[in-house]
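>>> Using only what follows, build the 3D model:
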Amino acid sequence: MASPLSPDSKSADREAGDWPGRRLGLPESGPRSVARLGRRVAALVIDWGLAYLLAWVFFSTPGASPDPFTILAIFAILQIVFLALLGGSVGHLLLGMRLVPLVPGWIGVWRPAVRTVFLCIGIPALIWDRDQRGFHDRLAGTVLVRR
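The predicted structure follows:
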């Protein structure tokens, strides 16, 4: 019998030969595979930094930091616009990712809007599924994949 820490043991959540995105029909690696956590976090930092920069340039008073809600609003607007028009935020596109719907067709505007609302309230950081999709992606019917 294999010990719980041995590489031969199966995880309770994942069977041997399973990977994030398999149940969604996505490959294990390469283009169209599920984007991993490191890339996602880096993209979020880029997007948040861009929102902060825009808030600081256009909406802050000299010697003061921009209002956090202004930064959040700019972040949300950038997310919705870039996801709907280009299939990815600035951070996603710079790091080789894109957002795709689970059903064929255009991503639309409602999917990025739903995804962004939940992203802005922090839910995805707390709730993930076996395919490494945040709750915001599950509700929107989307998945973030590598290009």
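>>> C-alpha only now, for contacts and for neighbours.
Fine.
>>> For the protein, which segments count as strands?
97-101, 142-146 (DSSP state E).
>>> So for residue 13, which of those sits nearest?
Closest approach to residue 13 among those is made by strand 142-146 (19.6 Å; C-alpha to C-alpha).
>>> Are there helices or strands packed against the closest one, and which ones?
strand 97-101 (3 or more C-alpha pairs under 8 Å, 6 or more residues apart in numbering; DSSP states H and E).
>>> which outside residues touch the strand it packs on?
For strand 97-101, contacts defined as C-alpha atoms under 8 Å, 6 or more residues apart in numbering pick out 35, 83, 87-89, 92, 107, 141-147.
>>> so that strand versus strand 142-146, what angle?
150 degrees (axes from the mean of the first three to the mean of the last three C-alpha atoms, to 10 degrees).
>>> Now do strand 97-101: distance to the chain's middle.
Strand 97-101 sits 9 Å away from the centroid of its parent chain (C-alpha atoms, centre = their mean, to the nearest Å).
>>> for the contacts of strand 97-101, which one is nearest residue 134?
residue 143 (8.8 Å).
>>> I'd assumed residue 36 was in contact with that closest one.
No. Counting by C-alpha atoms under 8 Å, residue 143 does not reach residue 36; the two are 11.2 Å apart.
>>> More neighbours: the two, which one.
residue 143 (25 against 16; other C-alpha atoms under 10 Å).
>>> Another for comparison:
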Amino acid sequence: MDKREALGSWISGPRAAAEQMGADFGYRGKRLGLPQEGSGSIAPVGRRIAALFIDWALCLLIAYGLLAHGSAQAASNWTFVLFGVLSLLTVGTVGCTPGKRLLGLRVVREDGGRLGIGAVVLRTVLLLLVVPATIWDRDSRGLHDKAARAVQVRI
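Coordinates of the predicted model:
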């Protein structure tokens, strides 16, 4: 391997280098037995982030309008609490938050069933800690989803 190939593999990343050497990673969700596209496939990262912002904005509006009495700091604190409650209640009952529902996403168990209350609580706590949600595997699942054995899919 000459210097350009070595530099190219470094710039492209380890996945590209492994694929050049013959590794087959498949599509996102293949290891979980999910379809490549359409209903039941892994939710796109952009939609998941957009749903998160929609849910956060909804909680911020509620906190600022009803609970904070004009205080920005109180609104911020209440938003955090409301986001946790929203996630617990909606994912635990219908499998999706309002933002996820608007964007056609749902949170399910790896086998396609509904998450149990313990898994929903674990997932929500780890989501509120932020860091676990920012570390992803090759199926684009955050550690909060992996710990709860959950996956976000298209509906």
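>>> Now check the second structure for the residue matching residue 113 of the first structure.
Matched to the second structure by TM-score structural alignment, residue 113 of the first structure sits across from residue 121.
>>> can you count the residues close to that match?
Neighbours around residue 121 of the second structure, by other C-alpha under 10 Å: 20.
>>> Please apply the same query to residue 83 of the first structure.
Neighbourhood size, residue 83 of the first structure [other C-alpha under 10 Å]: 26.
>>> what do you get for residue 104 of the first structure?
Residue 104 of the first structure has 7 neighbours, counted by other C-alpha under 10 Å.
>>> List the contacts of it.
By C-alpha under 8 Å, 6+ apart, the contact set of residue 104 of the first structure is empty.
>>> Quick check: the gap between it and residue 145 of the first structure.
Going from residue 104 of the first structure to residue 145 of the first structure by C-alpha to C-alpha, to the nearest Å gives 14 Å.
>>> Contact partners for residue 19 of the first structure?
Neighbouring residues of residue 19 of the first structure by C-alpha under 8 Å, 6+ apart: 28, 131.
>>> and if we set it to 10 Å?
Neighbour list for residue 19 of the first structure: 26, 27, 28, 29, 33, 34, 130, 131, 132 [criterion: C-alpha atoms under 10 Å, 6 or more residues apart in numbering].
>>> for these, which one is nearest residue 15 of the first structure?
residue 130 (11.1 Å).
>>> which residue lines up with the closest one in the second structure?
Aligned counterpart of residue 130 of the first structure in the second structure: residue 138 (TM-score structural alignment).
>>> and if you look at residue 69 of the first structure?
The alignment partner of residue 69 of the first structure in the second structure, by TM-score structural alignment, is residue 77.
>>> so what corresponds to residue 29 of the first structure in the second structure?
Counting by TM-score structural alignment, residue 29 of the first structure lines up with residue 37 in the second structure.
>>> can you pull the contacts of its match?
Listed by C-alpha under 10 Å, 6+ apart, the contact set of residue 37 of the second structure reads 27, 28, 29, 43, 154.
>>> likewise residue 86 of the first structure?
93, 98, 99, 107.
>>> In the second structure, what residue corresponds to it?
Here residue 86 of the first structure is matched to residue 94 in the second structure, going by TM-score structural alignment.
>>> From residue 101 of the second structure, how far off is that match?
10 Å.
>>> Next: residue 58 of the second structure.
Residue 58 of the second structure is 13 Å from residue 101 of the second structure, by C-alpha to C-alpha.
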